[in-house]
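[1] Model the following, please.
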Amino acid sequence: MAAADAKALIRAEAARLGFDAVGFTRASLPTEMRARLDAFLAAGRHGTMRWLAERAAQRAHPQALWPEAVSVIALGLSYAPARDPMETLARREVGTISVYARGRDYHDVVKGRLKQLGQFLHARFGADLKVFVDTAPVMEKPLAAQAGIGWQGKHTNLVSRRHGSWLFLGEIYTTLDLPPDPPHPDRCGSCRRCLDICPTDAFPAPYQLDATRCISYLTIEHDGPIPEGLRAAIGNRIYGCDDCLAVCPWNRFATAAREAKLHAREELNAPRLADLARLDDAAFRALFAGSPIKRSGRGRFVRNVLIAIGNSGDPALRPIAQDLAQDPDPVVAEAARWAAMRLAPETVP
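    Below you'll find the predicted structure:
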């Protein structure tokens, strides 16, 4: 079969499975990608995400991860929200959860679809393959940009003309020799909205991210106390941050995600801080079953909730913080003491 016909069949099957974007590229990346990764790591901008450094060679060179790979099929699944994800930021009695974490765990949803597409590839073409969703050393955004799905914006995330900043990415490395699609040109122009909106100034320059200042890193990946100098800027963001994504002008072309499993659970659109702070481990696991939030663990999540309580300016929440000041988790207890102090009568306007 001609390679062009094979690509058309793969595109059609990907669409049938519900993928919103598909592109093809070689299983290689330009040397500048490794240079950018090395500079990021050398500057310590990865924080405690040690796995980025430990497998940097495989991340920068797809064939270092799997030497037999010839082509990469990059796929995107839209998770565009049906409502403004920033609408709760002014409601300090509730928490703001990143859009991606309000529904089912995208790892499970996307990987299931990738495996189905992989079965099609193997049955139809006899191809060997490996599938990846954000859990292996794969440079997903550069590969997706190289495959023509979109481009890496100034916020370093992928931007699509059709789906804005709201695409989950997955990859299939395969032994199939498929002609690459042309890469997508950068269409950010002079826009700086994503850079200027960042509450913690996590972008040292356009197209550069200092993860150690990023609210998503601090509330999801960082497992110790959050630096005090950044706590006030976090506001009521209790899991991730969508500010730089949400203000992208290209989002005006995005429509709400089709996949029902990725739709927000109503109870996670504006959860009350008082209720979340009282979660013990069993209640935390029950509330977030099937959610990516469950991976963070109760301690890290309640730490975030207490930061939001400390930022609420509501003295009625102070007793909750005081109760948690003796929590067995020392990180929770420290955040609780900080929140209680912030809400002391002499400090609350």
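[2] make it CA atoms for all contacts and neighbour counts henceforth
    Fine.
[3] Please report how far the spatially closest residue to Thr219 that is not a sequence neighbour lies from Ala147.
    Spatial nearest neighbour of Thr219, excluding adjacent residues (CA to CA, 6 or more residues apart in numbering): Tyr239 at 5.5 Å. The spacing between Tyr239 and Ala147, counted by CA to CA, to the nearest Å, is 30 Å.
[4] got it, and Ala127?
    Ala127 sits 19 Å away from Ala147, going by CA to CA.
[5] the more surrounded of these two?
    More crowded of Ala127 and Ala147, by other CA atoms under 10 Å: Ala147, with 24 against 15.
[6] wait, that one sits on Phe24?
    Yes - with contacts counted by CA atoms under 8 Å, Ala147 reaches Phe24, the gap being 4.8 Å.
[7] any residues in contact with both of these two?
    Here Ala147 and Phe24 share the contacting residues 73-74, 180-181, scored by CA atoms under 8 Å, 6 or more residues apart in numbering.
[8] I have a second one here; can you model it like the first so I can compare?
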Amino acid sequence: MDLVALERSRLIRQEALRLGFDEVGFASATELKEDAAFLKEWLNRGYHAGMDYMSRNFEKRTNPQKLIEDAKSVVVVLQNYFPPKKEGLKSGLKLAKYAYGRDYHKVLKKRLKQLMTYIQSEISDEANGRFFVDSAPVLERSLAVRAGLGWRGKNSNLIHPRIGSFVFIGEIILNIELPSGEPIREACGGCTRCIEACPTGALVSPYRLDANRCISYLTIENKNEIPDHFREQMNEWFFGCDICQDVCPWNWKARPHKESDFVLRSEFQQMTRDEWSQLDENTFDEISRGSPIRRAGYQGLKRNLNFILGQ
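    Model prediction:
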């Protein structure tokens, strides 16, 4: 890799950190062949449940060059969202940490747009590409691994050795050359805490998640009723689930984020079980404005609460 590309990556990294991202890496935009084989097997087993979109645009999903014309490199950024230990819902109900504050898509996209503008104005006027945050057929975790930002843990999440796994991933696919990072060796070792802790058995084996059994899928993406046999296994999770991350030793020493947008909303924190139980559509619209919980919608969230609270 020439010195120009190395200097470009240094400047891009510097600007990304200045904008507030917690880590930055670079990957080649070539086909992800091993990941394509893994994805095909996962889909064939039906582990994607009702997420039919995962089976669409297979070539684009596994090859950035099919998504962006003349793609050569990918800038991958991580944003820590691990909250302070003291944060939690007084009701005792459980909400995935990524949904504590503002929708991460909005936060990361704003910064990625600023980073893209910087690249085009300060790095190369020939630079062209697109940025994504969980919004296109992109294997984000695979690109993060290729960029040297961590490894795929047995819970199927990206694990960064310093930040842990409570991270959002964003990327910019570009038509300019940048040096690709060195992959980090997987460091889960013989640990199987995540597999053992999953109450529904969704982690059927290391690295393989069956979404049909996953609390996160059942409470967010799932459009149907939650099967009754999961009633005693939900552990009060009404939107998403963090169990397989909470038990991971790599998160035990993770530092809390410093992002005001990800702080637990006071409404979520203060609401009683009765208030959650009696949640109406107008109140939902008020408390969910700009929040990830809107993904489930009022009916979906009400279904989850009724299921957990036995109503």
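[9] After superposing, what score do the chains get?
    The TM-score (TM-score structural alignment, normalised by the length of the second structure) is 0.95; 307 aligned residues with a CA RMSD of 1.5 Å.
[10] about what we covered before: just the shared contacts of Ala147 and Phe24 of the first structure now: which is nearest Met49 of the first structure?
    Ala74 (24.2 Å; CA to CA).
[11] Just give me the match in the first structure for Ala36 of the second structure.
    In the first structure, Ala36 of the second structure lines up with Arg34, judged by TM-score structural alignment.
[12] what's the neighbour count on its match?
    17.
[13] What of the one 10 residues further on?
    Under the neighbour criterion other CA under 10 Å, Gly44 of the first structure is assigned a count of 15.
[14] Quick check: the aligned residue for it in the second structure?
    If you follow Gly44 of the first structure across to the second structure using TM-score structural alignment, you land on Gly46.
[15] coming back round to it: give the contact list for the residue nearest to Thr219 of the first structure.
    Each residue near Tyr239 of the first structure by CA under 8 Å, 6+ apart is listed here: 96-98, 101, 216, 219-220, 293, 301, 304.
[16] Show me the two of those residues that sit farthest apart.
    Distances among the contacts of Tyr239 of the first structure were taken as CA to CA; the most separated pair is Ala101 and Asn304, at 14.7 Å.
[17] More neighbours: these two, which one.
    Between Ala101 of the first structure and Asn304, counted using other CA under 10 Å, the more crowded position is Asn304 (31 against 21).
[18] can you pull the contacts of the residue nearest to the more buried one when sequence neighbours are not counted?
    Nearest non-adjacent residue to Asn304 of the first structure, counting by CA to CA, 6+ apart: Ile238, 5.0 Å away. Contacts for Ile238 of the first structure (CA under 8 Å, 6+ apart) come out as 95-97, 219, 301, 304-305, 308.
[19] Just the buried positions in stretch 156-175 of the first structure, please.
    156-175 (16 or more other CA atoms under 10 Å).
[20] now swap in stretch 298-312 of the first structure and tell me
    For stretch 298-312 of the first structure, by 16+ other CA under 10 Å, it's 298-312.
[21] mind checking how far it is from the chain centre?
    Centroid separation for stretch 298-312 of the first structure versus its chain: 20 Å, with CA atoms, centre = their mean, to the nearest Å.
[22] Show residues contacting that stretch.
    Residues outside stretch 298-312 of the first structure that contact it (CA under 8 Å, 6+ apart) are 92-93, 95, 219-220, 223-224, 231-232, 234-239, 273, 276-277, 279-281, 284-285, 293, 317-318, 321, 329, 331-332, 335-336, 338-343.
[23] Apply 7 Å and report the result again.
    92-93, 219, 223, 231-232, 235-238, 273, 276-277, 281, 284, 317, 321, 329, 331-332, 335-336, 338-340, 342-343 (CA atoms under 7 Å, 6 or more residues apart in numbering).
[24] next one: stretch 91-102 of the second structure
    So stretch 91-102 of the second structure is contacted by 81, 236-242, 261-265, 271-273, 290-293 (CA under 7 Å, 6+ apart).
[25] And Glu170 of the second structure, how close does it get to Arg295 of the second structure?
    In this structure residue 170 of the second structure is Gly, not Glu. Going from Gly170 of the second structure to Arg295 of the second structure by CA to CA gives 19 Å.
[26] where do the strands sit along the stretch 51-200 of the second structure?
    73-80, 94-95, 129-132, 151-152, 158-159, 167-174 (DSSP state E, counting those that start in this stretch).
[27] Between the two ends of stretch 146-157 of the first structure, how far is it?
    Distance between the boundary residues of stretch 146-157 of the first structure (CA to CA) amounts to 14 Å.
[28] Run the chain-centre distance for it.
    14 Å.
[29] Next: stretch 167-187 of the second structure.
    Chain-centre distance of stretch 167-187 of the second structure: 15 Å, with CA atoms, centre = their mean.
[30] Go ahead and name everything in contact with that stretch.
    Contacts to stretch 167-187 of the second structure, defined as CA under 7 Å, 6+ apart, come from residues 1, 5-6, 9, 25-28, 70-81, 108, 127-133, 140, 145-148, 150-151.
[31] Tell me, how many residues neighbour the closest residue to Ser296 of the first structure other than its chain neighbours?
    In space, and not counting its chain neighbours, Ser296 of the first structure is closest to Ile220: 6.4 Å by CA to CA, 6+ apart. By other CA under 10 Å, 20 other residues sit near Ile220 of the first structure.
[32] right, and Ile220 of the first structure touches Arg237 too?
    No - when contacts are counted by CA atoms under 7 Å, Ile220 of the first structure is not listed as touching Arg237 (10.9 Å).
[33] any idea how far Glu87 of the first structure is from Ala270 of the first structure?
    9 Å.
[34] and Arg193 of the first structure, what does it touch?
    Counting by CA under 7 Å, 6+ apart, Arg193 of the first structure makes contact with 247-248.
[35] Next: Ala71 of the second structure.
    Listed by CA under 7 Å, 6+ apart, the contact partners of Ala71 of the second structure are 29, 64-65, 173-175.
[36] And those, which two are furthest apart?
    Of all pairs in the contacts of Ala71 of the second structure, the most separated under CA to CA is Pro64 and Asn175 at 10.8 Å.
[37] Please pull up the equivalent of Glu59 of the second structure in the first structure.
    Using TM-score structural alignment, the equivalent of Glu59 of the second structure in the first structure is Ala57.
[38] Before we go further, Asn282 of the second structure is sitting in a helix, right?
    Yes - with DSSP: H, G, I helix; E, B strand; the rest coil as the criterion, Asn282 of the second structure is assigned to a helix.
[39] State the distance from it to Gln269 of the second structure.
    Counting by CA to CA, the gap from Asn282 of the second structure to Gln269 of the second structure is 19 Å.
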